[in-house]
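1. Quick one: sequence and predicted model below, then my questions.
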Amino acid sequence: MTSRDKYHHGDLRRAVLTAALDVIRTDGPAALSLRDLARRAGVSHAAPAHHFKDRTGLLTAIATEGHDLLTAALSAAADLRDAGVRYVRFAVDHPAHFQVMFQPDLLRPDDPELLAAKARSYEQLRAGVATLPAGRTTDPELTGIAAWSVAHGFATLLLTHNLDRPLGDRTPEDAFRALADAMFKGPE
């Protein structure tokens, strides 16, 4: 590879993001190094900085992408329970994004793209609460926090393999549906 080739990559941004997601999935966000990611992408050690500036910029880009993927996953939810199921499925399908998205100490909290992406995903979470029948909640904000807490906690326990034995042969989606029904079932 010539020095010119090292600086002209087809889609360096995507290549670095993909390599970073692989590292996070296997070793966690603490294992990220821009120098290592540049080596994996076959470019100079300085090349990733052109897209992300630094490690925090890279993690912020991953979190932004994660919130956009979560928004897409939640946008087709039929109701609050389905939104929770889709949240869990998102975490299973995108574990590296999920690890980074909710760790503000890793991110640039004032990044406009991140703030916009977070607002979009949060709005989709709130939309699920709006599907509840009238009278099912006196405080939609707290109901949304409760539902999010249940889905996020379940997804976190699932990804850290704390639910392997309790779930047995049940899929995460089926287990979460049963959990949501037991917790949020209204009066008969």
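-> Looks like it arrived, so ask away.

2. all contacts plus neighbour counts: C-alpha atoms, from now on.
-> Noted.

3. Other residues contacting stretch 93-108?
-> Here stretch 93-108 makes contact (CA atoms under 8 Å, 6 or more residues apart in numbering) with 21-22, 24-25, 28-29, 56-57, 59-60, 62-67, 91, 159.

4. among these, which ones are buried?
-> Among the contacts of stretch 93-108, the ones that count as buried by 16 or more other CA atoms under 10 Å are 21, 24-25, 29, 57, 59-60, 62-67, 91, 159.

5. from the residues you listed, which two are the most distant?
-> Gly57 and Leu159 (24.8 Å; CA to CA).

6. Check which element follows the strand or helix carrying Thr143 along the chain.
-> Per DSSP states H and E, Thr143 falls inside helix 140-159. As assigned by DSSP H and E, the chain's next helix or strand after helix 140-159 is helix 164-167.

7. Any figure for the gap between the residue sitting nearest the centre point of the chain and His45?
-> By CA atoms, centre = their mean, the chain has its centre lying nearest to Phe98, at 3.2 Å. For Phe98, the distance to His45 (CA to CA, to the nearest Å) stands at 27 Å.

8. Use this one as the comparison:
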Amino acid sequence: MTRNLYSVKKPEASPAGKAAAYHHGDLRAALIQAATAILKERGIDGFSLREAARRAGVSPAAPQHHFGDARGLLTAVATEGFRLLGEALARADSAAADRDGRIRGQGRAYVAFALDHPAEFDTMWRCARIDTSNAAYGAAAGQAFGLLRAAVAGIPFEGGQVPTASDPKAIACWSLVHGLARLALDGALGPGEAARGAIDAMLEPVLDCLTV
């Protein structure tokens, strides 16, 4: 058989190339997952885009296609955090029978989310490190706050609402549960499970303040 002189052997894909092909279609999600793991281990000050790319198995330049820079990837982590928080608040809201139940349920869900997702929760509020003008971030954050605002007002929440004005009562409720969650995460209520025990003991008295 005559060999085709113009045929060439295709070079084998590099490990990074193989990883990129593997992640084709889900690279964005893989990078968010990698970034979240770094944030959980090292905090936002220990985060780097290069390390996120390494953990996702792609080249250092690959994240730029989806996020542009580290700020973009951190914004995506924060957006995902607000999406998950909104889902948790919505579940609590739908399970309640009245206004007080909605506020209490959302308060419990808020604190539980913070304790179960500390990396996302911390990143969601680091406004100097994320792009708060990002449309997806704004929609996810607005959805979460809209659920609380509707519960405090005692009105149904319409999906997709984005509140345009602050509500003092809603801000007060938010501040109480956020402060409790932050105290627990910062170690002010004791280490690990001790913090959860302290929250269990004081959560109901705190929620009593939200329903007055």
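-> Here it is on my side, so go on. Note that the structure is predicted; figures quoted are calculated from it, not measured.

9. Just give the TM-score of the two.
-> Here the TM-score for the pair of chains, by TM-score structural alignment, normalised by the length of the first structure, is 0.85; 177 aligned residues with a CA RMSD of 2.2 Å.

10. Which residue in the second structure aligns with the residue nearest to the centre of the first structure?
-> Aligned counterpart of Phe98 of the first structure in the second structure: Phe121 (TM-score structural alignment).

11. What of Leu125 of the first structure?
-> Alignment note (TM-score structural alignment): Leu125 of the first structure maps to Leu148 of the second structure.

12. now do Leu142 of the first structure
-> That one, Leu142 of the first structure, aligns with Pro168 by TM-score structural alignment.

13. longest helix of the second structure?
-> Identified as the longest helix of the second structure according to DSSP state H is helix 70-95.

14. Following element in sequence after it, please.
-> In N-to-C order, the element after helix 70-95 of the second structure by DSSP H and E is helix 99-116.

15. how far apart are whichever helix or strand comes after that next one and its match in the first structure?
-> Once the chain leaves helix 99-116 of the second structure, the next helix or strand it forms, by DSSP H and E, is helix 118-124. Here the mean offset of helix 118-124 of the second structure against the first structure after fitting is 0.7 Å, by mean CA distance after the TM-score superposition for the first structure.

16. Determine how far helix 118-124 of the second structure lies from the middle of the whole chain.
-> Its chain's C-alpha centre and that of helix 118-124 of the second structure lie 6 Å apart, by CA atoms, centre = their mean, to the nearest Å.

17. Could I get the buried residue list for it?
-> Within helix 118-124 of the second structure, the residues that qualify as buried are Pro118, Ala119, Glu120, Phe121, Asp122, Thr123, Met124, counting by 16+ other CA under 10 Å.

18. Which of these sits closest to Gly190 of the second structure?
-> Distance to Gly190 of the second structure across the buried residues of helix 118-124 of the second structure (CA to CA) is lowest for Pro118, with 15.6 Å.

19. Just give the closest residue to Arg108 of the second structure, not the sequence neighbours.
-> In space, and not counting its chain neighbours, Arg108 of the second structure is closest to Leu203: 7.5 Å by CA to CA, 6 or more residues apart in numbering.

20. Identify the residue of the first structure aligned to the one you found.
-> Checking TM-score structural alignment: Leu203 of the second structure goes with Phe176.

21. Aligned to Leu159 of the first structure, what sits in the second structure?
-> Per TM-score structural alignment, Leu159 of the first structure is aligned with Leu185.

22. Hmm, its match is touching Leu115, no?
-> Yes. Here Leu185 of the second structure reaches Leu115: they are 6.9 Å apart, a contact under CA atoms under 8 Å.

23. For the longest helix of the second structure, enumerate the helices and strands it packs against.
-> Identification of packing neighbours for helix 70-95 of the second structure by 3 or more CA pairs under 8 Å, 6 or more residues apart in numbering; DSSP states H and E yields helix 27-42, helix 99-116, helix 118-124, helix 135-153.
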